[in-house]
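Q: Any chance you could fold what I've pasted below:
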Amino acid sequence: MISLTESRPLHVEHLRVRGLVQGVGFRPHVWHLAHSLGCLGDVRNDGDGVLIRLWAPDTKTADTFCQRLRADSPPLARIDALERSRQPAQSSAPPPTTDFQIIASAATEVHTGLVPDAATCPACAAEIGQLGNRRHRYPFTNCTHCGPRLSIVRAIPYDRANTSMACFPLCPDCLAEYNNPANRRFHAQPNACPMCGPRLWLEDSSGQMLDPADLDAEDAIAAASRLISRGQILAIKGIGGFHLACDATNSQAVARLRQRKARDAKPFALMARDLDVIRRYCAVSAQEAALLQSPAAPIVLLECRHSEPDQPSLAPGIAPGQTSLGFMLPYSPLHLLLLAHWERPLVMTSGNRSDEPQAIDNADARTRLAPLADALLLHDRDILNRLDDSVARVDAGQPRLLRRARGLAPAPLLVPEGFHQAPPVLALGGELKNTFCLLDAPRLILSQHLGDLDEPATLREFERTLRLYRELFQHQPERIAVDQHPDYRSSAFGRHLAAELALPLIEVQHHHAHIAAVLAENAWPRDAGSVLGLALDGLGYGSDGTLWGGELLRADYQGFTRLGWLRPTPLPGGDRAAKEPWRNLLAQIHTAFGWDQACAQWPLLTRLPGLTEAPIPALLRIMDAGINAPLSSSTGRLFDAVAAALGVCTKSIAYEGQAAMELETLARAGSGASRTPNSAGYPFARLHRPEGIQLDPAPMWQALLDDLSQGLPPARIAARFHQGLATALTELSLDLAREQGLDTLALSGGSFQNRILLGSVVHQAERAGLRVLAHSRVPSNDGGIALGQALIAAAASPRPAH
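A: Predicted coordinates for the structure are as follows:
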């Protein structure tokens, strides 16, 4: 340590650390590092992150301090910037007279990030399993390396007084840990133990407390496990909301859960004690294992494997029509204790009825979940912010998010080069899978998944969460960005807010936002020029007033030009076409050939399920007249039509994307068959129009219906459709890229959650020499468009003079 009596001048620096550096044990890390290098000074949190005042013996020691500060950061920390400011030793304030100190947080304007909730760390997991430890079987054990963050916070700085732990005063033992810089619980804001922290109990669906002793159990968690093993359904209050849980091998329990939850077919998520249990049911690669075991602990979609003869089979109602399962590992002490003795998985699905927001408080759970559950496992730590489980899988060689929520939000992304002087923007996202984004350079703060805003309760949650984020991050937007769609609820809210605050409103085309989002995620600079964007999804409002969904765009942040698209087809019945795949089949066949002519050539069309009972003459009339049958170039509706032709979800779908998902599953089964003259991808034609090139599926339908009439297995037909579509899109992309002088292809839109389509397009495009940008940290579906909206709105504003 430096002696204060030394006469030689000291090296004095002020260090500003920006990023995810609060609530992660960063100040104790600085404290340990300063002691090890013999430095004096102090460190504190403030609204900009962490401020360090350092008195080092010499410049070399200060350099070493900065190098180790980055290299040895705590597991949950992320340093985005380390700014060093040399201070004149003679004129600077004297160093502390005793030691390097950790001092109180300063309440200043917020510019730092908030760390997401993190799965239980190995040290805390060991403590709850250790007999004699004062936290043995304590379900709220945590430290600076793990535990709740966003779910319990109401303000920044992230201090205990600003969390739902404020009502639990620390006992002497916990207070000693909290105040000791050498302890991993130093300033761990949710720190607690059985003496001073939250408590947990079990009650039945009528609200009566259940005594664990009556179930021959040592505590409420063990009693809950007993009830699940007896076939009961439990509502469990977790980190970001409630789950409904049951034994995944109990077919009757799973069927009852589906009936009570009104969830007919959408797959259930599963939780297993460890990787060994998961591997009994699914293949798990090294990348997938790393995802499962990461601090975010998302649900990871895995390919099923054949069960061993001596292990219990999963209930057939877990994931109907799928060959993949969504597994997660226990990510809280409560979950670890609940599954400790389970050799088989539990269903762990969101605590709600279908399409409603997840319940987060006890009173709401007693009202909404008691009819669904046989018992409720409750606790008295308030969940302030609802967080669904994140969902990911490994596609085309790398992890990709399908839903960004618990464990990942609200960790910010950084703006690309050229946006560091951008004005603050609030972007409000889309209608489905809604998220919103705060651009506050250099940060892009994308909210957690909020859901579909056509559900009134979800819309209220959207408005509540938006207010919270604006307060939490002290965000004062100068521009509001919304989707161009005239009827999106998020857009209506944004228009009202822009008028109320007298701010400019920027309406962003849906697919332009998709491409801007993938550019932003891949750090594409503002002035790097255009890319060829391939945006494939269900639908988005087009600039020409039709519904787009299969688009090839020359695009950058400033604008786009539509170069190509799938040939538009009517959506008979409007929104009903998105829920009844047979309507899309009828429209596709009628557009390609005329319905009567097609039925004469392929009589099987008249016998396909869904069409046999349809009011076909009336629907043909409305399509021909253009009444309640808007034109759409939707990729999603093309998938629906092919699914209906092959007997998949012919009449209706139970959840968004079901037909496409089950068609992909069918195609994966068919893609492994030995190659024959019939196994090549189906052809698509090109129609050259004055405004661009249309990709026409008529030749595909000709070949598909011929194969179907000849009895080719549906799985092989599904595989040929996938390969043909991927090839047609890639070849058109290559030709347009050459014509436009572009070398980069950017992929976005919900249809790129299809593993066959994504993998084939990436492989073919890269083999042909194109650079390919795709999503990884942000969903390719509408959960990512707010990110693109924010940057488009920022690019549309005048750039500041230098």
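
Q: from here on, contacts and neighbour counts on C-alpha atoms
A: Will do.

Q: Neighbours of Pro94, how many?
A: 12 (other Cα atoms under 10 Å).

Q: and the next element down the chain from the helix or strand encompassing Met661?
A: Under the criterion of DSSP states H and E, Met661 resides in helix 658-670. Note on helix 658-670: by DSSP H and E, the next helix or strand toward the C-terminus is strand 685-689.

Q: Buried residues in that following strand, which are they?
A: Arg686 (16 or more other Cα atoms under 10 Å).

Q: which other helices and strands contact that strand?
A: Counting by 3 or more Cα pairs under 8 Å, 6 or more residues apart in numbering; DSSP states H and E, the packing neighbours recorded for strand 685-689 are strand 692-696.

Q: how about the strand it packs on: buried residues?
A: Within strand 692-696, the residues that qualify as buried by neighbour count (16+ other Cα under 10 Å) are 693-696.

Q: Quick one: these as TSV, columns for distance to Leu270 too.
A: Shown next, in TSV, are the buried residues of strand 692-696 (distance: Cα to Cα, whole Å):
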residue	distance to Leu270
Ile693	45
Gln694	43
Leu695	40
Asp696	41
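
Q: contacts for stretch 34-46?
A: With Cα atoms under 8 Å, 6 or more residues apart in numbering as the test, stretch 34-46 has contacts from 1-2, 22, 27, 30-31, 50-57, 61, 65, 95-96, 99-108, 110, 157.

Q: So which bits of the helix holding Met661 are buried?
A: For helix 658-670, by 16+ other Cα under 10 Å, it's 658-670.

Q: Okay, strands next: where are they in the stretch 51-200 of the chain?
A: For the stretch 51-200 of the chain, the strands defined by DSSP state E, counting those that start in this stretch occupy 78-87, 100-102, 200-204.

Q: hmm, who's touching the first one?
A: When you say that, I think you mean strand 78-87. Under the criterion Cα under 8 Å, 6+ apart, residues 11-21, 70 lie in contact with strand 78-87.

Q: Just flag the most distant two among these.
A: Across the contacts of strand 78-87, the longest distance by Cα to Cα is 27.2 Å; it joins His11 and Leu20.

Q: Can you get me a residue count around Thr591?
A: Close neighbours of Thr591, defined as other Cα under 10 Å, add up to 18.

Q: Check the buried residues of helix 658-670 against Pro609 and report the nearest one.
A: Checking the buried residues of helix 658-670 against Pro609 by Cα to Cα gives Ala659 as the nearest, at 14.2 Å.

Q: Against Arg199, how distant is that closest one?
A: To Arg199, Ala659 is 44 Å away according to Cα to Cα, to the nearest Å.

Q: With Thr98 instead?
A: From Thr98 to Arg199 the distance is 40 Å (Cα to Cα).

Q: quick one: which of the two has more around it?
A: More neighbours surround Arg199 than the other of Thr98 and Arg199, with 15 against 11 (other Cα under 10 Å).

Q: The more buried one - nearest residue in space that isn't next to it in sequence?
A: Using Cα to Cα, 6 or more residues apart in numbering and skipping residues adjacent in sequence, the residue nearest Arg199 is His379, 5.6 Å away.

Q: And this one, please, so the two structures can be compared:
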Amino acid sequence: MTMGGEATARDGRRLRLHVRGAVQGVGFRPYVYGLATRYRLGGFVANDSHGVVIEVEGERASDFVRALPLEKPPLARIDEISVQPVGAVASEGFYIRASDQGRVSTRIVADAATCPKCLSELFDPAGRFYRYPFVNCTHCGPRYTIAERLPYDRATTAMKRFAMCKACAGDYADPDSRRFHAEAIACPQCGPRLSHGIEDIAAAIAAGKIVAVKGLGGYQLVCDARDEAAVQRLRQRKQRDQKPFAVMVGSVDAVAGIADADAAELALLETSPRPIVLMTSRHQLSPAIAPELARIGIALPVTPLHHLIFEALDAAYPLAGESWAIVATSANPGGEPLLTDNREAELRLAGIADLIVSHDRDIVTRADDSVAAVVAGRTQFIRRARGYVPEPVRLARPVPPILAVGGALKSTVTVTRGSEAFVSQHVGDLGTAEGVRVFEETIGHLLSTLDVEPAVIAHDLHPNIASSRFAEASGRRLIAVQHHHAHAASVMAEHGLAGSALALVLDGFGQGSDGGNWGGELLLCERAQFRRLGHLATMKMAGGDRAAREPWRMAASALHGLARGNAIATRFAAQPQAARLHALLDQPGVPVTTSAGRLFDAAAGLLGLCQVQSYEGEAAMKLEARVRAPRSMKDGWTIEDGVLSLFPLLARLAAEGIDPVEGAGLFHGTLAAACVDWIARAARETGVTTVALSGGCFLNAILSCEIERGCIAAGLLPLLPRQVPPNDGGLSLGQAWIAALQLEQYGLEGTA
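A: Reported below is the predicted structural model:
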């Protein structure tokens, strides 16, 4: 936060303050009102297009200015306070003025979980909000998901259709109420209503049924997490064979029954965004929750409705010595975007859910649950969405207005405004028409909300993905950014690096600047440009894209590369194509890749952990789950002319009878040690000692920690992404930063 101006008030002078940041929809105006009243000041406070404008007049105006940032509401974020003296007008009293309109340069805060005071009211039989599923105040509740535009007032949200009753109107106008100017205020008399009773929901869950529930950012599918038959039915109906489900428990105390969590993980779990947090599973729930994985995603109740469901389950269906745990997964059939519309939910979820629970408050912006983990004591995002978006990433300096449209998987978009980069919520994959529609809807809403007209659009180098096609069809000036350069730049952007840095990018797939299939890259990034210093040794991809879905094919490629192709047919006899794969790999023109993701697939295939994947990253996740202690294999790699080969390691993993636990530990330890050696050599050659670590493989906590630790021991400065995911969810931020650097270096004329 910065404080601008040295103005003080003497002899009753009047001061005007402009407060910028996340200061709308968080109780900031009532806070200012209370503070001004305490100091007996006259004047006003109002939302405007830049944030909040305040004028104060009186003997203690200077004390007010000093106190303003110290006692702010819990959800408020102050970036800057500017102060200037103005002419006195002899104000009588202090009041909240109607919002000013104009070009927007403020922002909306993210949705926040139910606060302790509202939770207390929820279960107070004497209170107005007793058992009301939509209780909220200025400290909690929906924000971004119900906001249509700024300034953030009730008339610009999904709450505009609900006329306040006398009691709510009284709270809204009462400076002493916690709901003073709480835009989402509602009660049973005047607010949104559920389609079904809480008891009906609890009864359905307890009976082993699947329930669709409309949450803050979209519909969720819930069922009893201890009921194997119910979880299997959910998998069958949702057509989700192996991909893990998240689990919700009623309180932080209930976590101990299903996971081994440390203090940092529990603290993250209880933050107001209420992310799903990955923790080491104790395997006390249905085995179908997270098949063959070591970690489980756990969340706490986000909304009053969630709290009421657990209260009803505990009251009517108590478990002896145990706590209720429910599956809580996104309601997105067939991998499509999260459902938000009531009518659409009734149609699309009819064959999945036994009970569909809706309400009549619209969701303006869909937002999946955020997913995070604690890695080396710090938060790492797997998916950044509800609760965090639209909080911006602060850039090192102001940049032109840019729209960056990300990649094809785990899609996000980024819009820059001044020194802020607004990374959208997780949109998802763009492989369906509905996915593309939501992608375009997200772009429109973000540009409209921020009131930004982009100077250029940054996009991936691959021309045949939906985001690149959108950019091409826009008619705007374009900047194409190589995929792995963007991964590196996302780390550089959040850490404020504009100079030189090494970058190790371990990823699944991205089109290289030579048109090839890249994915394991060592880069030297210098301002807006990069140079490829090295890459992982190439491996053949028999069957092209099928090899990314069938790890046994990458294992076969490894055997072929080790001159053991004759063993493919017997090693993978259960696969119909195995008998002919050796001959196919001998033919010219077989696609090759440098992908680190495919290297993980090869290792998992050789160790018999996953032959065919039912979801992206399954083989790598099951390989990570087997690690007990990473161990480096002596002479397990070679580096020649910048090419890092792990074929010596793969030869060890290909040995008959190797224990998968031993092999998984050897793979992780050797790959990490090899990467540190690779980086250290490049650092000696270039003199650059700062290294950005990014790409989807850095979601692997063991690999991440081992490489970071090794870099530090080698005298290097490793930087990991913390504000966005290392996977393609962070791609758009990197694209925006590279585009900004190119505009700075070459100007707009050089970007056509």
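
Q: Superposing both, give me the TM-score.
A: The TM-score (TM-score structural alignment, normalised by the length of the second structure) is 0.94; 730 aligned residues with a Cα RMSD of 1.8 Å.

Q: thinking again about what came up before, quick one, what contacts the aligned residue in the second structure for the residue nearest to Arg199 of the first structure?
A: Aligned by TM-score structural alignment, His379 of the first structure pairs with His359 of the second structure. When contacts are counted by Cα under 8 Å, 6+ apart, His359 of the second structure touches 192-195, 214, 342.

Q: So which of the residues you listed is the closest to Val327 of the second structure?
A: Distance to Val327 of the second structure across those (Cα to Cα) is lowest for Lys214, with 14.5 Å.

Q: surely Leu278 of the second structure meets Ala294?
A: No. At 9.7 Å, Leu278 of the second structure does not count as touching Ala294 under the criterion of Cα atoms under 8 Å.

Q: Looking at the two, which is more packed in?
A: Using other Cα under 10 Å as the criterion, Leu278 of the second structure and Ala294 rank with Leu278 on top: 22 against 19.

Q: For the more buried one, which non-adjacent residue is closest in space?
A: Gly297 (4.3 Å).

Q: From Glu624 of the second structure, how far off is the one you found?
A: 16 Å.

Q: list the helices and strands the lengthiest helix in the second structure packs on?
A: Counting by DSSP state H, the longest helix found in the second structure is helix 660-686. Judged by 3+ Cα pairs under 8 Å, 6+ apart, the packing partners of helix 660-686 of the second structure are strand 500-511, helix 618-625, helix 647-653, helix 701-713.

Q: To Glu685 of the second structure, which of these lies closest?
A: With respect to Glu685 of the second structure, and counting by Cα to Cα, the nearest of those is strand 500-511 at 11.2 Å.

Q: so the closest one aligns onto which residues of the first structure?
A: Under TM-score structural alignment, the match for strand 500-511 of the second structure is residues 530-541.

Q: just stretch 242-259 of the second structure next, same as before
A: Residue span in the first structure matched to stretch 242-259 of the second structure, by TM-score structural alignment: 265-282.

Q: just stretch 138-149 of the second structure next, same as before
A: Counting by TM-score structural alignment, stretch 138-149 of the second structure falls onto residues 144-155 of the first structure.

Q: got a list of what whatever residue of the second structure lines up with Gly564 of the first structure touches?
A: Alignment note (TM-score structural alignment): Gly564 of the first structure maps to Gly534 of the second structure. Listed by Cα under 8 Å, 6+ apart, the contact partners of Gly534 of the second structure are 521-523, 641-644.

Q: next one: Arg273 of the first structure
A: Taking Cα under 8 Å, 6+ apart, we find Arg273 of the first structure in contact with 329-330, 336, 339-345.

Q: The same query, at a cut-off of 10 Å, please.
A: 328-330, 335-346 (Cα atoms under 10 Å, 6 or more residues apart in numbering).

Q: ok, Leu472 of the first structure touching Pro157?
A: Yes. At 9.0 Å, Leu472 of the first structure counts as touching Pro157 under the criterion of Cα atoms under 10 Å.

Q: what sits in contact with each of those two?
A: 110, 114.

Q: between those two, who's got more neighbours?
A: Between Leu472 of the first structure and Pro157, counting by other Cα under 10 Å, Pro157 is the more crowded of the two (28 against 16).

Q: residues contacting the more buried one?
A: 22-23, 45-49, 105-114, 472-473.

Q: Restricted to helices, list those residues.
A: The helices, defined by DSSP H, take in Leu472 from the contacts of Pro157 of the first structure.

Q: Buried members of the contacts of Pro157 of the first structure into PyMOL, please.
A: Buried members of those, defined by 16+ other Cα under 10 Å, are picked up in PyMOL with:
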select buried, resi 22+23+45+46+47+48+49+105+110+111+112+113+114+472+473
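
Q: that's a helix at Cys506 of the first structure, yeah?
A: Not quite, residue 506 of the first structure is Ile, not Cys. No. Per DSSP: H, G, I helix; E, B strand; the rest coil, Ile506 of the first structure lies outside any helix segment and is strand.

Q: tell me the contacts of the corresponding residue of the first structure for Ala372 of the second structure?
A: Under the alignment (TM-score structural alignment), Ala372 of the second structure pairs with Ala392 of the first structure. Each residue near Ala392 of the first structure by Cα under 10 Å, 6+ apart is listed here: 288, 291-292, 297-302, 326, 399-404, 776-777, 779.

Q: cool, and Thr591 of the first structure?
A: Contacts of Thr591 of the first structure (Cα under 10 Å, 6+ apart): 567-570, 585, 623-624, 697-698.

Q: Equivalent analysis for Gly759 of the first structure, please.
A: Taking Cα under 10 Å, 6+ apart as the contact definition, Gly759 of the first structure lies against 395-397, 726, 752-753.

Q: how about it, what's its match in the second structure?
A: Using TM-score structural alignment, Gly759 of the first structure lines up with Cys705 in the second structure.

Q: which SSE is the counterpart of Ala602 of the second structure in the first structure in?
A: Alignment note: Ala602 of the second structure maps to Ala641 in the first structure; criterion TM-score structural alignment. With secondary structure defined by DSSP H and E, Ala641 of the first structure is part of helix 635-645.

Q: That helix - contacts with which helices or strands?
A: Applying 3 or more Cα pairs under 10 Å, 6 or more residues apart in numbering; DSSP states H and E, one finds that helix 635-645 of the first structure contacts strand 531-541, strand 547-555, strand 560-566, helix 581-593, helix 658-670, helix 698-709, helix 714-740.
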